[in-house]
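Asks: Sequence first, predicted model second:
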Amino acid sequence: MRGRPRTADGTVLDAGGTVFHAGLLDLGPESPGRRTVGLADAPPLDFSVRITRATVAAAMLDEAENPRFPGAVAVPPA
């Protein structure tokens, strides 16, 4: 372990995986303009904004196929 507390996020990050943090989830289609950013570039959490599960799932698949944030936290902004 590289000094991170033993958490689910820490375990994934230590293994070189990507952890996704998303806001409030909603039903609906995938957003055609979806994107993924690193945690430092993510907008502040806004509880009035929702992101669809389909959008988060698509972002996770994109990251699995073409990793851009290995060993880091990624955010699919709503």
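Replies: Here it is on my side, so go on. Just so it is clear, the model here is predicted, and its values are computed rather than measured.
Asks: Please make it C-alpha for all contacts and neighbour counts, starting now.
Replies: OK.
Asks: residue contacts, the residue positioned nearest the centre of the chain?
Replies: The centroid of the chain falls nearest to residue 20 when counting by C-alpha atoms, centre = their mean (2.5 Å). Counting by C-alpha atoms under 8 Å, 6 or more residues apart in numbering, residue 20 makes contact with 60, 73, 74, 75, 76.
Asks: let's bring in a second model and compare:
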Amino acid sequence: MEADNAVLAAGGTVFHAGVLDDGPESTNRRTVGLEAAPPFDLRATVSRETVAAAMLDEAEVPRSSGTVALPLAV
């Protein structure tokens, strides 16, 4: 939590991801704030490639600066 707070205080985006898998990047991925996150479900997974792509998207075009973001495979 201390690391999250440091990033947020600097205006950065913190990514939290659910259960990770080794699948391909989701072509229908989306990134939401924690307030729009679906209920936690251990059966729901997101691929590491999808998380990485979401992080790169945010680095190129910041949309969630200063917030916690959750990448989702839709």
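Replies: Perfect, thanks for sending it. Quick caveat, the model's predicted, so the values are computed rather than measured.
Asks: so which of the contacts of residue 20 of the first structure comes closest to residue 36 of the first structure?
Replies: The shortest approach to residue 36 of the first structure among the contacts of residue 20 of the first structure belongs to residue 76, at 4.4 Å (C-alpha to C-alpha).
Asks: Could you report the separation of the closest one from residue 16 of the first structure?
Replies: For residue 76 of the first structure, the distance to residue 16 of the first structure (C-alpha to C-alpha, to the nearest Å) stands at 19 Å.
Asks: do the same with residue 67 of the first structure
Replies: 10 Å.
Asks: quick one: the counterpart of residue 19 of the second structure in the first structure from residue 36 of the first structure, how far?
Replies: Using TM-score structural alignment, the equivalent of residue 19 of the second structure in the first structure is residue 24. Between residue 24 of the first structure and residue 36 of the first structure the distance, using C-alpha to C-alpha, works out to 16 Å.
Asks: higher neighbour count, the two?
Replies: Comparing residue 24 of the first structure with residue 36 by other C-alpha atoms under 10 Å, the one with more neighbours is residue 36, at 20 against 15.
Asks: What does that one correspond to in the second structure?
Replies: Aligned counterpart of residue 36 of the first structure in the second structure: residue 31 (TM-score structural alignment).
Asks: Its match: helix or strand, and which one exactly?
Replies: Taking DSSP states H and E as the definition, residue 31 of the second structure sits inside strand 30-33.
Asks: Quick check: buried residues in that strand?
Replies: Of the residues in strand 30-33 of the second structure, 31, 32 count as buried by neighbour count, 16 or more other C-alpha atoms under 10 Å.
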